[in-house]
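Asker: Here is a sequence with its predicted model. Questions after.
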Amino acid sequence: MDNDSSSRIVAQLKEWIARAAPGSRLPSTRALVAEHSVSPVTVQKALQALTAQGLIESRPGVGTFVRAVRTARPSDYGWQTAALRSPQAPLRSASAAMRSAPNDVIALHSGYPARELLPERLVRAALIRATRGEAALTRAPAAGLPELQSWFAHELGTSTPPGVTPPGASDVVVLPGSQSGLSSIFRALVGSGQPLLMESPSYWGAILAAAQAGVRVVPVPSGPDGPDPDGLARAFEETGSRLFYAQANYANPTGAQWSVRRGDEVLEVVRRHGAFLVEDDWAHDFGISSAPSPVAARDDSGHVVYLRTLTKSVSPAIRVAAVIARGPARERILADRGAESMYVSGLLQAAALDVVTQPAWQTHLRSVRHQLQSRRDLLVTSLREHAPQAHLTLVPKGGLNLWARLPDGTDVEQLSADCERAGLLIAAGTEWFPAEPAGPFIRLNYAGPNPGAFPEGARILGRAIQENLR
């Protein structure tokens, strides 16, 4: 009976509200009780229903009123254009590699390994232990937890040949991911408006960091064996640059790995010009048929600034990396990091250290190596069978990606859009070039989810290339 009564009151009040002006005051609860011969509870139910529908609003101590319907006024932020002026660097959209993919597509675009390639059990246990320790409630040192600094230094030191002094813990600065490290290095060691030599093609994030730092990027062509030392020397002489950014092991996007000899030749050029080599060892944990050989391990005079990240191999949720630098360069980088973020979360540092010091960590890395080899070989075979027009410059010995050259005249952006409509996500190679692309390329990640779909993905790609060339 109460429900019928409240519904009747709601209907009658709606008619009254339709005739009333916005802001009109409704009759009091006592008046409604008397008018409809019902209990106060029934009236309250009716008013609650009208409130839920957005027709009335209550003002405690004042009364209940017809809700005023306000027309939304478009926001005007035009004043910000004048206040901000022109951006110092061109604004770049997020990389295709950072896009999230729905479950019903074949994802070969990402820059991260699939979840099944991560040490999930180790990560979860490490995070639980970290929350119970001191790191959960204390501020970490600016340069990082000493134990984690020592671990990074020891990792590089294991590759140091006899006669070369290995790095120490005091040479290490822990970072909240290698991307922030690149930004600090470019700001601290190059400076706005100054030239920076960079492998081409190269990591899109390094190109972005250089643009935001305001440095002037000078591309240095690099092939399957790395950059030509003579060409690098000419670039140093012509530009006066004092820094060269490169990836000596399993480069992103090409997968190239320098030989020890090539690394030594590059290091000699850098030394001769009194410059720095920034070595980004992002894929250190993803060797397949070879082991990484950092150039930094063969330098003890401070010419190599070395970056190592755990974000991809441990977990994308644990953004922990480190830069190893010696002398004043290290102090400048640390000062820039202090101004940027003061310190890295001790909780994440403790969790990362816990994972990589567990005996099961090495077992996990061996398992990942075998899984990456199977995935890489499956994608290579699938491309050769179903998309032979996508020419592989090399089959990488490690890393996460294949770099494919497409036929001349291919519209890479259109190809990417056509593949996406057919259920395949790929990454156009244009964003990996600091200047104009050297040709039509695509990057394909073989560490993503659902490797069983690689053959179908290659079929989609092959059909799209044929259609694109028509």
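Answerer: Thanks, I have the structure now.
Asker: C-alpha from now on. contacts and neighbour counts both.
Answerer: Fine.
Asker: Any idea how far apart the tips of stretch 391-400 sit?
Answerer: One end of stretch 391-400 sits 17 Å from the other (C-alpha to C-alpha, to the nearest Å).
Asker: what's in contact with it?
Answerer: Residues outside stretch 391-400 that contact it (C-alpha atoms under 8 Å, 6 or more residues apart in numbering): 111-113, 224, 249-252, 254-257, 283, 286-290, 372, 380, 402-406, 445-447.
Asker: Next one for the comparison:
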Amino acid sequence: MPLREIADPLGPPPAGTITLDGDYVHRSLQPTRVLSAALARAARRPDAWDRAPTGGLTALRAVFARIVGGGVTPEDVLVTAGGESALSIAFRAIAGPGSPVLVESPTYPRALAAARAAGLRPVPVPLDADGVRPDMPADAFAMTGARLLYCQPTFQNPTGTVPAPERRRQVLDVAHASGAFVIKDDFARHLGHGGAVPRPLVVDDEDGTVVHVTSLTKPAAPSLRIGALVARGPVMERMRAVRVVDDFFVTRPLQETALEVLGSPSWDRHVRSLGAALRERRTVLADALAREAPDATLTGLPAGGLRLWVRLPPGVDDMVLAGAARQRGVAVGAGSRYFATEPPAGHLRIGFAATADLAELTEGVRRLGVALTDLGPGQE
């Protein structure tokens, strides 16, 4: 798999660039005290450097099971080295090389890369304002013979979409009727902006159709690379087998640290304060875009997640605009990277969590607005 499929085609931004394309929260939003204290306690455990169980520490699996709810047990949980490791394991355990996999369009580029690295062929299923339409995967399953759907029904990356409960149920029923699995990426479980967060799809799954992916990296810090796969039935055994070949087990000190973090009352306080901060940043970003880039169209105001999805004026190439913005000292995500095939229009993914503060966020949007004005429509 070429590196260009997962790396920013413009390369790393120069020092001093304002980051509106980050996948993690800024250090000021991370629970650094909680993490440091948890790591110190974990290191003092007598068995801190012993080998961890292949499936993960029983206590940590129990915590993940409790977070998911719905009768999920520790035996249904496999601890992984973050969300992307979980995706890689799931793709390879469920479908063989050359198989099609249905994906939302647009979707997370690293999920596309993980699917392709497993030898799978991503088949795009368009989204509307309410997520995936049930007839779309039904037709795609029938036409392609796919037996796997990858989706993010909680604050979808990059659009922020949350499907209505009846649509979530319909998509699950379509997958079951097609004899297919659904990989449900729940990366944003702890990234809500203060409102209700939909319950995990696996809770409503009585047939072993859903493989649930979760991670602590996004709401905590990039190096807390702890995630989990949740599944019932034979598919879990296949995933355990893949992980043994991959890396045997996740390092015990990191698992112990995650266990300490999730068991601390400070974790719930952090999630609440993070949600409030993200909500404020989302609002500031939306207002700044309306002021500085009025010709761009905000596709929605998500109730969770770390970014906004913006449609560009006709004739504006997203890659050209991203390059022009980079020259003005601000990094944004070109929307074409989020489509498995040719995008229908130019888009940008603009994040609001990676800047140091609100002032830097608004300055980044100002620079983006200058780049868009200077570029003008039709200049590619």
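Answerer: Alright, I've got the coordinates. In this text, all values refer to a predicted model and were calculated from it rather than measured experimentally.
Asker: A288 of the second structure pairs with which position in the first structure?
Answerer: Applying TM-score structural alignment, one finds that A288 of the second structure aligns to S382 in the first structure.
Asker: same thing with R252 of the second structure?
Answerer: Aligned counterpart of R252 of the second structure in the first structure: G346 (TM-score structural alignment).
Asker: quick one, helices of the second structure?
Answerer: Along the second structure, the segments classed as helices by DSSP state H run 32-43, 58-68, 83-94, 109-117, 135-144, 165-177, 234-246, 252-262, 265-292, 318-327, 358-375.
Asker: out of those helices, which comes closest to P12 of the second structure?
Answerer: Closest to P12 of the second structure of these is helix 318-327 (C-alpha to C-alpha; 10.1 Å).
Asker: I'd say the match of A288 of the second structure and G452 touch.
Answerer: No: using C-alpha atoms under 8 Å as the test, S382 of the first structure is too far from G452 to be in contact (10.6 Å).
Asker: State the span of the first structure onto which stretch 153-170 of the second structure is aligned.
Answerer: So stretch 153-170 of the second structure is aligned with residues 248-265, judged by TM-score structural alignment.
Asker: burial of the counterpart of S416 of the first structure in the second structure, as a residue count?
Answerer: In the second structure, S416 of the first structure lines up with A322, judged by TM-score structural alignment. By other C-alpha atoms under 10 Å, 22 other residues sit near A322 of the second structure.
Asker: Wait, A322 of the second structure touches G335, no?
Answerer: No: in this structure A322 of the second structure lies outside contact range of G335 using C-alpha under 8 Å: 9.4 Å.
Asker: What is the corresponding segment of the second structure for stretch 30-41 of the first structure?
Answerer: Per TM-score structural alignment, stretch 30-41 of the first structure has no counterpart in the second structure.
Asker: end-to-end on that stretch?
Answerer: Taking C-alpha to C-alpha, the first and last residues of stretch 30-41 of the first structure lie 11 Å apart.
Asker: Not counting its own residues, what contacts it?
Answerer: S5, I9, T29, V43.
Asker: Scan the residues you listed and report the most crowded one.
Answerer: Neighbour counts for the contacts of stretch 30-41 of the first structure peak at V43, which has 24 neighbours (criterion: other C-alpha under 10 Å).
Asker: Would you mark the buried spots in the helix or strand that one falls within?
Answerer: Taking DSSP states H and E as the criterion, V43 of the first structure maps to helix 40-52. By 16 or more other C-alpha atoms under 10 Å, the buried positions in helix 40-52 of the first structure come out as T42, V43, K45, A46, L47, Q48, A49, L50, T51.
Asker: Distance to S93 of the first structure added to the residues you listed, as CSV?
Answerer: Formatted as CSV, the buried residues of helix 40-52 of the first structure follow (distance: C-alpha to C-alpha, whole Å):
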residue, distance to S93 of the first structure
T42, 56
V43, 55
K45, 51
A46, 51
L47, 49
Q48, 47
A49, 46
L50, 45
T51, 43
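Asker: now the match of S416 of the first structure: how far from A65 of the second structure?
Answerer: Distance from A322 of the second structure to A65 of the second structure, counting by C-alpha to C-alpha: 41 Å.
Asker: Ok, A290 of the second structure next?
Answerer: Taking C-alpha to C-alpha, one finds A290 of the second structure at 42 Å from A65 of the second structure.
Asker: Which one of the two is surrounded by more residues?
Answerer: Taking other C-alpha under 10 Å, A290 of the second structure and A65 do not tie; A65 has more neighbours (20 against 15).
Asker: And that one? What does it align with in the first structure?
Answerer: Match for A65 of the second structure (TM-score structural alignment): A153.
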